[in-house]
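Undergrad: Okay, predicted coordinates and the sequence, questions at the end:
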Amino acid sequence: MNKKKAMLFCIALSLWTAVLLFASPAYASVQSDGVHIQILHTNDIHARVEPGADDGKGIGMPELAGVFWAARDKEPDTLVLDAGDTFHGMPIINVTRGDAMVGLMNIAGYDAMAPGNHDYNYGADRLVELSKKTNFPVLSANTVYKKSGQLVFRAYKIFDCSGVKVGVFGLTTPETAVKTNPTNVMDVAFFDPVVCAKAMTALLRDDGCQVVIGLMHMGLDVSSAVTSQQIAAEVPGLDVIIDGHSHTELPTGLAAGDALICQTGWHGHNVGAVELVVNDGKVTSKTAKLWNLKDAELIAPVPDPGTLEAMKLLKKTSEQEFAKVVAQSPKKLSGERALSRVTETELGNLSADAMRAAAGADIAFMNGGGIRTDLPKGEVTQGDLMNIFPFGNTLEKLELTGAEVRAALEHSVASVPSPFGGFLQVSGLAFTYDSSRAAGSRVQSVTVDGLPMDDAQTYTVAVNDFLAAGGDGYDMWKGAPVVGAYGTLEEIVASYLEQHGTSGIELGRIVDAAKK
């Protein structure tokens, strides 16, 4: 961070510290029915910091910060927590390797964060560096160094809210071992979160905490090894779980065991707000709700000025980063919409090859609709690749049967000759289909690494997270086992292009028998 940006960040922080000092007095939280404590929370922002992201659904960091400070002004006993997958995702943040997100979160006034699997996308060492730059603790009670057994991050923090001790401990999903590039976490291990949650809850209760909050990146997906619902069921004494990972919207929370599980969805579409009432040392009431963009604008009509100024500086800095040359291309590769959505293209082959290499997968699929413009001849900048892949999609590795792969190929070519955003560009696989036949029975032959595909065999398949979630109608692999997760497509293609150029991307992987 340059001196000018740092100075502006400091000025903004000083300004809002003054606002807090002259806000409503602390005793405003103490009411006739007890002490009222507010927990504001976010999860799985994935670096969506610009207002209006995701077709206008994203609240954006200036607006989020405005909500946080406005809420604190009204309710002094407010904690702001984040449940992870925050430091990585969009180019504007990725170019700083997470630094810019730290600065924005510091200005916004976060009180604690639990790291998610994608927060490791720059590597564990980098995540530790980022954690030392935050004005708030990064908490994870189940993450240790393999060699020493020591905690990588702080386990918990206790807050004083008008005399009520609130203990917050962090947990990270053990799936991080495979849901980031495994090389990113080769030196760290993730202990059983249920065991750690029991130990932390007991420790905090013994220390006199009247409220215990689990801040965790665990999720509610039934396919996950451990879920937040399981933790709530097996750990008595937990009051609230602020959760992430599964991108689940819980408008009023989910009651499980003694706990209320709260999650906002993803990409900053909502801010979570939990209201606790503590009377005579016990939680007597807990309610949860979500505030969307319209709600946020009512709560804070004016975005936070310090965050707005930081965003201006960030955009100026990122523009310089986007101009950096990251690779060379011997020729222009077309990203024309009319081609990539209906037929095999060289840019599609390059993209899929890069994905398969990064994931070490048998097969890779790239949806044609995810390719948005041409790759230029000559110097290729970071900005060029971000324009080609503008969505911040990350790479995942699935396990699919040959039958599921075949069903996906049928879906891919069902609309030909009409353009379809889900038309698959492929790597590691070749197939022939007949567009003159009825949709659903067009695929004729499929080979994987030159051998006939076995419908009963399990293959590893690299796809972007949009497709992995069933995007473009790929329901046949929605919920399939995820055995690896990696960086963003622009990062992966930049690295591949720099190392391999455009060799081996010649057409011939997809053949329409009707055109022979």
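TA: The structure has been received and is ready for your questions. Numbering: from 1, shown residues only.

Undergrad: C-alpha only now, for contacts and for neighbours.
TA: Will do.

Undergrad: Show the contacting residues for residue 346.
TA: Contact analysis of residue 346 by CA atoms under 8 Å, 6 or more residues apart in numbering lists 333, 334, 505, 506, 507.

Undergrad: And it, how close does it get to residue 299?
TA: 49 Å (CA to CA, to the nearest Å).

Undergrad: which residues are contacting the helix or strand hosting residue 491?
TA: When secondary structure is defined by DSSP states H and E, residue 491 falls within helix 489-500. For helix 489-500, the surrounding residues in contact (CA under 8 Å, 6+ apart) are 326-329, 350-351, 354-355, 357-358, 382, 385-386, 388-389, 392-395, 464.

Undergrad: and these, which of them are in strands?
TA: Counting by DSSP state E, those place 326, 327, 328, 329, 394, 395, 464 in strands.

Undergrad: burial count for the closest residue to the first one other than its chain neighbours?
TA: Leaving aside its chain neighbours, residue 326 sits nearest to residue 381 (5.4 Å; criterion: CA to CA, 6 or more residues apart in numbering). Residue crowding around residue 381 was assessed by other CA atoms under 10 Å; the count is 20.

Undergrad: take a look at this one as well, against the first:
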Amino acid sequence: MSEEVGVMDSSIVKLYAPYKNILEKDMNRVLAISDVELVKDKPESPLTNFLGDLLLTEGAKVGQNQSTKLTPVVSFFNYGGIRSSLPKGEITVGNIFELMPFENEMVFLELKAEQIEEFLHYIAEHGGGSVGGIQMVINDEKATNVLVGGEKLAMNKTYWLVTNDYVAAGGDGLEMFQNSVQYINSGVKIRDAIISFLEDKNKKNEHITTKLDGRIRNE
């Protein structure tokens, strides 16, 4: 290595060091306290339920800031995009980056009832997943006894779903999402929405608690 390259490398390190320290400090920042370890599993689990409910809550907040003033009634996290568990005790910014390392953004899809039904059959075929606003029974890899927002699926209605831009574009085999009635990208990163939700909990001195509630059951 030449002396000139060595000097250049040293300069880069000096320039980067303060930012590295800031980043590391933020990664260790505690966002919230969880009373339980959150691990993903199917057909439902504490982590998948927690993320589904979180996305529905944050989606409603963000949706009300859109010009359409929409409120999603269904949420979906793709199972493969959930890359780690969340610990019992302190949850840090670093934990959320490990959980959700992608730069995916929150999007809203207006879907016909038939598309919701197709989507839920997809969930059933894959043995469950991370959803909010849904109750269903998996029977022979099909979604049965479906409730959306506590009501039976109405075939003459459309429903707003909140998810990420990756699956909204048909990723992970969700081709039915490509034919949505409307598509709105909020510009809000999913990871930032998770962090915002946890910070809000912490401000209210509320711990993270979640449990199985039978939203997805095998028959």
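TA: Cool, got the structure. It should be emphasised that the depicted structure is a prediction, and the values quoted were computed from it without experimental measurement.

Undergrad: ok so, going back, among the contacts of residue 346 of the first structure, which recur in the second structure?
TA: Comparing these with the second structure on both residues aligned by TM-score structural alignment, their matches' CA atoms under 8 Å, the contacts found in both are 333, 334, 505, 506.

Undergrad: and the residue mapped onto the second one from the second structure, how many neighbours?
TA: For residue 334 of the first structure, the aligned position in the second structure is residue 39, judged by TM-score structural alignment. Using other CA under 10 Å as the criterion, residue 39 of the second structure is surrounded by 15 other residues.

Undergrad: Distance check, residue 39 of the second structure against residue 55 of the second structure.
TA: The spacing between residue 39 of the second structure and residue 55 of the second structure, counted by CA to CA, is 17 Å.

Undergrad: what's the answer for residue 158 of the second structure, then?
TA: Distance, residue 158 of the second structure to residue 55 of the second structure, using CA to CA: 19 Å.

Undergrad: What sits closest to the residue positioned nearest the centre of the second structure if chain neighbours are left out?
TA: When the second structure is reduced to its mean C-alpha position, the nearest residue by CA atoms, centre = their mean turns out to be residue 77, at 4.5 Å. Using CA to CA, 6+ apart and skipping the chain neighbours, the partner closest in space to residue 77 of the second structure is residue 130 (5.2 Å).

Undergrad: Counterpart of that neighbour over in the first structure?
TA: Checking TM-score structural alignment: residue 130 of the second structure goes with residue 425.

Undergrad: Who are the contact partners of its match?
TA: 340, 344, 345, 348, 349, 352, 365, 366, 367, 368.

Undergrad: related to what we said a few turns ago, would you check that the match of residue 334 of the first structure makes contact with residue 51?
TA: No. Contact between residue 39 of the second structure and residue 51 fails when scored by CA atoms under 8 Å: they sit 10.9 Å apart.

Undergrad: Can you classify the match of residue 130 of the second structure as helix, strand or coil?
TA: Assigned by DSSP: H, G, I helix; E, B strand; the rest coil, the conformation of residue 425 of the first structure is strand.

Undergrad: With residue 84 of the second structure instead?
TA: Criterion first, three-state DSSP; result for residue 84 of the second structure: coil.

Undergrad: ok, now how distant is residue 206 of the second structure from residue 31 of the second structure?
TA: Counting by CA to CA - residue 206 of the second structure and residue 31 of the second structure are separated by 11 Å.

Undergrad: Now check the first structure for the residue matching residue 164 of the second structure.
TA: Aligned counterpart of residue 164 of the second structure in the first structure: residue 464 (TM-score structural alignment).

Undergrad: got the contact list for the nearest residue to that match once chain neighbours are set aside?
TA: Spatially, and ignoring its direct neighbours in sequence, residue 464 of the first structure is nearest to residue 395 (4.5 Å; CA to CA, 6+ apart). By CA under 8 Å, 6+ apart, the contact set of residue 395 of the first structure is 355, 359, 462, 463, 464, 465, 485, 486, 487, 488, 489.

Undergrad: if we go to 7 Å?
TA: By CA atoms under 7 Å, 6 or more residues apart in numbering, residue 395 of the first structure lies in contact with 462, 463, 464, 465, 485, 486, 487, 488, 489.

Undergrad: again with residue 477 of the first structure
TA: 404, 468, 470.

Undergrad: Pull out the buried members of those residues.
TA: Buried members of the contacts of residue 477 of the first structure, counted by 16 or more other CA atoms under 10 Å: 404, 468.

Undergrad: count of neighbours near the match of residue 164 of the second structure?
TA: Residue 464 of the first structure: 25 neighbours (other CA under 10 Å).

Undergrad: From residue 368 of the first structure, how far out is it?
TA: Noted for residue 464 of the first structure: a distance of 12 Å to residue 368 of the first structure, by CA to CA.

Undergrad: So what does residue 108 of the second structure match up with in the first structure?
TA: In the first structure, residue 108 of the second structure lines up with residue 397, judged by TM-score structural alignment.

Undergrad: Double-check its match against residue 464; I have them as touching.
TA: No. Using CA atoms under 7 Å, residue 397 of the first structure is not in contact with residue 464, being 8.5 Å away.

Undergrad: against the second structure, where does stretch 272-283 of the first structure fall?
TA: Using TM-score structural alignment, stretch 272-283 of the first structure pairs with nothing in the second structure.

Undergrad: and for that stretch, what are the contacting residues?
TA: Here stretch 272-283 of the first structure makes contact (CA under 7 Å, 6+ apart) with 33-42, 210-211, 263-264, 284-291.

Undergrad: Report the buried residues of that stretch.
TA: 272, 273, 274, 276, 277, 278, 279, 281, 283.

Undergrad: now, which of those sits nearest residue 511 of the first structure?
TA: Within those, the smallest distance to residue 511 of the first structure is 49.6 Å, found for residue 272 (CA to CA).

Undergrad: any chance you could map the strands in the stretch 401-516 of the first structure?
TA: For the stretch 401-516 of the first structure, the strands defined by DSSP state E, counting those that start in this stretch cover 424-427, 429-433, 443-448, 451-452, 458-464, 482-488, 510-512.

Undergrad: Nearest to residue 14 of the first structure among those strands would be which one?
TA: Using CA to CA, the nearest of the strands of the stretch 401-516 of the first structure to residue 14 of the first structure is strand 482-488, at 34.9 Å.

Undergrad: Name the residues that touch the helix ranked longest in the second structure?
TA: Selection of the longest helix in the second structure by residue count, based on DSSP state H, yields helix 3-27. Here helix 3-27 of the second structure makes contact (CA under 7 Å, 6+ apart) with 92, 93, 94.

Undergrad: All set, thanks.
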